[in-house]
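> this one's structure only:
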């Protein structure tokens, strides 16, 4: 079912007679998740940039407004790249992919070799593979491990990434699932290798945990390479491909908002769903995403704890949107979905869908727990508040908008229908 709406479209079909309601929630959850994804990835660029600067200015005290200004510059650079550089996006994303792979290889080699070159000890096998470092106050190491899976869930990304450009690729019913599979294979292998290498390079964990720099990678790289210059270089290697990630996030959330708008699921749908005649892309929806991310950045100036919950909200909202598509698919006997190139036959499909639903529900609850105990206002996990509040807003908006909401439609970006509606 190729559609730029992704799970929004799928939930509308798998849920049968309740498809409009499930699709509505799935679409909004997914869109808001990608907004949080764009904001949090831009914030990562900002903290790494300021940390790289502070490496050579030990007396420099990083303020929130420093990170905010960097955030705004990076955010609008990526947003305008998507809005105005539509024809360059395939080349940019291809280049970003090469930079990611190249940067991964450079980082792994440098972090593996430099401790030996500098004649400094590696971390022992016990530290990397078996010793638990529980610094968050929970008594159960198993629960801490599950809570820490939030970082992995955020880093690997969402399986619906490629689906949001399904209407702009050839043979999407085959290539989109293949893209998702390749994404996770590459992500698993590279993330595992990267994590193992940098863990072996850490020689003082307390300095990493207590570093004054906003990005812990700066201290990790400094310990691994033994020099500030080496840490700075590896941070640059990390920052450059992250721009490609943010561009991808804007590409996805802009397409998702455009998909919702063309189905009258948003305020001012007649404006947001317009496709620019010259650039042939949903420019207005992309610019709206940029403005929303700017507002989210303003929150960081007032409260960095609330902004930190955006990472958890991204993971929880994406998984909720998947649950809105997979659970109805399972409950309806997997009967409402047309067979495509990849289809799990018989009991295997039910088992996989059942495990996926159970896993999603359990970890949504876990990811709403505070990162450490005891809890106060500054250490509270506001993910549950953000997710619950936004869900209440989505539900209220449904009762106002349901008469005009037409449900998902499948229209290609390059079609004459869109060209006509844009004029």
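Looks like it arrived, so ask away. From a predicted model like this one, the values you see are computed outputs, not experimental measurements.
> Every contact and neighbour count from this point should use C-alpha atoms.
OK.
> got the buried residues for stretch 381-389?
381, 382, 383, 384, 386, 387 (16 or more other C-alpha atoms under 10 Å).
> residues in contact with the third one?
Spelled out, that is residue 383. 309, 310, 312, 313, 316, 367, 368 (C-alpha atoms under 8 Å, 6 or more residues apart in numbering).
> again with the last one
By C-alpha under 8 Å, 6+ apart, the contact set of residue 387 is 313, 316, 317.
> was I right about the last one contacting residue 28?
Same thing as residue 317. No - counting by C-alpha atoms under 8 Å, residue 28 is not a contact partner of residue 317; they are 9.1 Å apart.
> Which element is encountered next along the chain beyond the lengthiest helix in the chain?
Of all the segments of type helix in the chain, defined by DSSP state H, the longest one is helix 19-55. Under the assignment DSSP states H and E, the closest C-terminal helix or strand after helix 19-55 is helix 64-84.
> Could you identify the helix or strand that succeeds that following helix?
Helix 64-84 is succeeded, C-terminally, by helix 89-117 (DSSP H and E).
> which strands and helices sit next to that next one?
helix 172-201, helix 216-225, helix 228-262 (3 or more C-alpha pairs under 8 Å, 6 or more residues apart in numbering; DSSP states H and E).
> could you dump these to CSV with distance to residue 343 and mean neighbour count?
Output for the helices and strands packed on helix 89-117, formatted as CSV (distance: least, C-alpha to C-alpha, whole Å; neighbours: other C-alpha atoms under 10 Å):
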stretch, distance to residue 343, mean neighbour count
helix 172-201, 11, 16
helix 216-225, 41, 24
helix 228-262, 25, 23
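> so which of the contacts of residue 383 would you say is closest to residue 117?
residue 312 (38.8 Å; C-alpha to C-alpha).
> and the comparison structure, right after this:
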């Protein structure tokens, strides 16, 4: 379970990194050169992450203020400069089902993808306290921010058909509501925020892959475990995950819906990886566990059951093709990606994992391996 959980989380972390980098590339340039910018963004993120975890902390502090101020700026500019505003009943009550399924309920469920991203609390100090607090604050803040931004955006739409036909709907919305120079300024605000997401996701993925190398859970683990420079950064792992992300994005040239599968894979894999411990808790460890400073008490088991049910339900929903009728190009390949990850992980476990993987290494084992 730990082995497969690690590989599922790693797949989700890499897919999330791809999503952040590709979205930022779309903010910057047209589709013809998006892949080139995507590669450049990943390499720039490698250069930044190589500076060490301390610089990642600086970026996080900067991002907090940048996102807060940037959100306010975007909201005010759109509301003030928009030539007209649709009526409130259109904003709050109208429903447009463009999936082809003729099912408002299914259209709503498919739309949950954008709200399905999870928080990754990695590398925080006093994680038993700061992790849960950060997640709660992050969720509440995201709900408030998302509701406000969504309502403002809907009130500033000028031409719905143009947005639906545009390959870059965010930029199109900004141009409709403001003008070219102002729209470019607003896109810069989004691009900077998005790079912070790229860098943070790269750090999370590299930490996960490095830990798996430490625990002998990846091929040639001695090679990938090595740290470099004064910052002691896993440069080889940073370059490896960049190469994987570049190779994995290439099928997007052949299918416009391939990108949706990457996004679905990211959300499903991270949710599944977080759901694995919940399932283990219910099946194999039902006796009382040592409680930390943050716990759910008697609600622990019921919340676990709800969480597992949601993860399974959400995973099925996000594997459904987003449009109907379904063709090879419009097929949602998320299930294939996730199934492929589990199959390869299981095969690798049979070949070498069951012999070499003994679980997370402890202090003395890590010191011995580092010296070697």
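That came through, no problem. Note that the structure is predicted; figures quoted are calculated from it, not measured.
> Just the TM-score for the two chains, thanks.
Superposed pair, TM-score by TM-score structural alignment, normalised by the length of structure 2: 0.94. Supporting alignment: 371 aligned residues with a C-alpha RMSD of 2.0 Å.
> sorry, back to before: neighbour-wise, which of residue 317 and residue 28 of structure 1 wins?
Neighbour totals were compared for residue 317 of structure 1 and residue 28, and residue 317 leads with 26 against 23 (other C-alpha atoms under 10 Å).
> List the residues that contact that one.
Applying C-alpha under 8 Å, 6+ apart, the residues contacting residue 317 of structure 1 are 29, 30, 32, 33, 387.
> Please apply the same query to residue 156 of structure 2.
78, 79, 82, 84, 85, 86, 173, 177 are the contacts of residue 156 of structure 2 under C-alpha under 8 Å, 6+ apart.
> redo that, cut-off 10 Å
75, 78-86, 91, 150, 173-174, 176-178 (C-alpha atoms under 10 Å, 6 or more residues apart in numbering).
> just to revisit the earlier point, shared neighbours of residue 317 and residue 28 of structure 1, anything?
34, 390, 391.
> Out of those residues, grab the one that's most surrounded.
residue 34 (29 neighbours).
> Now do the same contact list for it.
Counting by C-alpha under 10 Å, 6+ apart, residue 34 of structure 1 has contacts 28, 40, 158, 161, 248-254, 256-257, 289, 313-315, 317-318.
> Residue in structure 1 paired with residue 130 of structure 2?
Residue 130 of structure 2 maps onto residue 175 in structure 1, with residues paired by TM-score structural alignment.
> For that match, which non-adjacent residue is closest in space?
residue 169 (8.0 Å; C-alpha to C-alpha, 6 or more residues apart in numbering).
> burial of the one you found, as a residue count?
13.
> So for the counterpart of residue 6 of structure 2 in structure 1, what's the nearest residue that isn't a sequence neighbour?
Aligned counterpart of residue 6 of structure 2 in structure 1: residue 27 (TM-score structural alignment). Nearest residue to residue 27 of structure 1, sequence neighbours excluded (C-alpha to C-alpha, 6+ apart): residue 8, at 4.1 Å.
> so that neighbour makes contact with residue 326?
No - applying C-alpha atoms under 10 Å as the test, residue 8 of structure 1 and residue 326 come out as separate, 11.4 Å apart.
> Looking at those two, which one has more neighbours?
Set side by side, residue 8 of structure 1 and residue 326 show more neighbours around residue 8, with 31 against 21, by other C-alpha under 10 Å.
> and the gap between that one and residue 201 of structure 1?
43 Å (C-alpha to C-alpha, to the nearest Å).
> what do you get for residue 255 of structure 1?
41 Å.
> What of residue 190 of structure 1?
Residue 190 of structure 1 is 17 Å from residue 201 of structure 1, by C-alpha to C-alpha.
> In structure 2, which residues correspond to stretch 290-298 of structure 1?
The aligned range for stretch 290-298 of structure 1 is 242-250, by TM-score structural alignment.
> Ok, stretch 375-390 of structure 1 next?
Residue span in structure 2 matched to stretch 375-390 of structure 1, by TM-score structural alignment: 326-341.
> got the end-to-end distance for that stretch?
First-to-last residue span, stretch 326-341 of structure 2, C-alpha to C-alpha: 24 Å.
> ok now that stretch, how far from the chain's centre?
Stretch 326-341 of structure 2 sits 18 Å away from the centroid of its parent chain (C-alpha atoms, centre = their mean, to the nearest Å).
> Stretch 75-91 of structure 1 too?
The answer for stretch 75-91 of structure 1 is 18 Å, by C-alpha atoms, centre = their mean.
> same deal with stretch 26-36 of structure 2?
20 Å.
> What is the neighbour count of the closest residue in space to residue 219 of structure 1 that isn't next to it in sequence?
Distances taken as C-alpha to C-alpha, 6+ apart place residue 208 nearest to residue 219 of structure 1, at 5.7 Å, with adjacent residues excluded. Per other C-alpha under 10 Å, the neighbour tally for residue 208 of structure 1 reads 20.
> So what does residue 208 of structure 1 match up with in structure 2?
Counting by TM-score structural alignment, the partner of residue 208 of structure 1 is residue 163.
> so that match sits right up against residue 170, yeah?
Yes - counting by C-alpha under 10 Å, residue 170 is a contact partner of residue 163 of structure 2 at 8.1 Å.
> what's the distance between the counterpart of residue 47 of structure 2 in structure 1 and residue 96 of structure 1?
When structure 1 is aligned by TM-score structural alignment, residue 47 of structure 2 is paired with residue 80. Using C-alpha to C-alpha, we find residue 80 of structure 1 at a distance of 17 Å from residue 96 of structure 1.
> cool, residue 352 of structure 1 as well?
Residue 352 of structure 1 is 33 Å from residue 96 of structure 1, by C-alpha to C-alpha.
> One more: residue 142 of structure 1?
Counting by C-alpha to C-alpha, the gap from residue 142 of structure 1 to residue 96 of structure 1 is 36 Å.
> With neighbour numbers in mind, choose between these two.
The residue with more neighbours, out of residue 142 of structure 1 and residue 96, is residue 96; 21 against 11, by other C-alpha under 10 Å.
> residue in structure 2 matching the more buried one?
Per TM-score structural alignment, residue 96 of structure 1 is aligned with residue 63.
> I figured that match was touching residue 196, is that so?
Yes - under the criterion of C-alpha under 10 Å, residue 63 of structure 2 makes contact with residue 196 at 6.8 Å.
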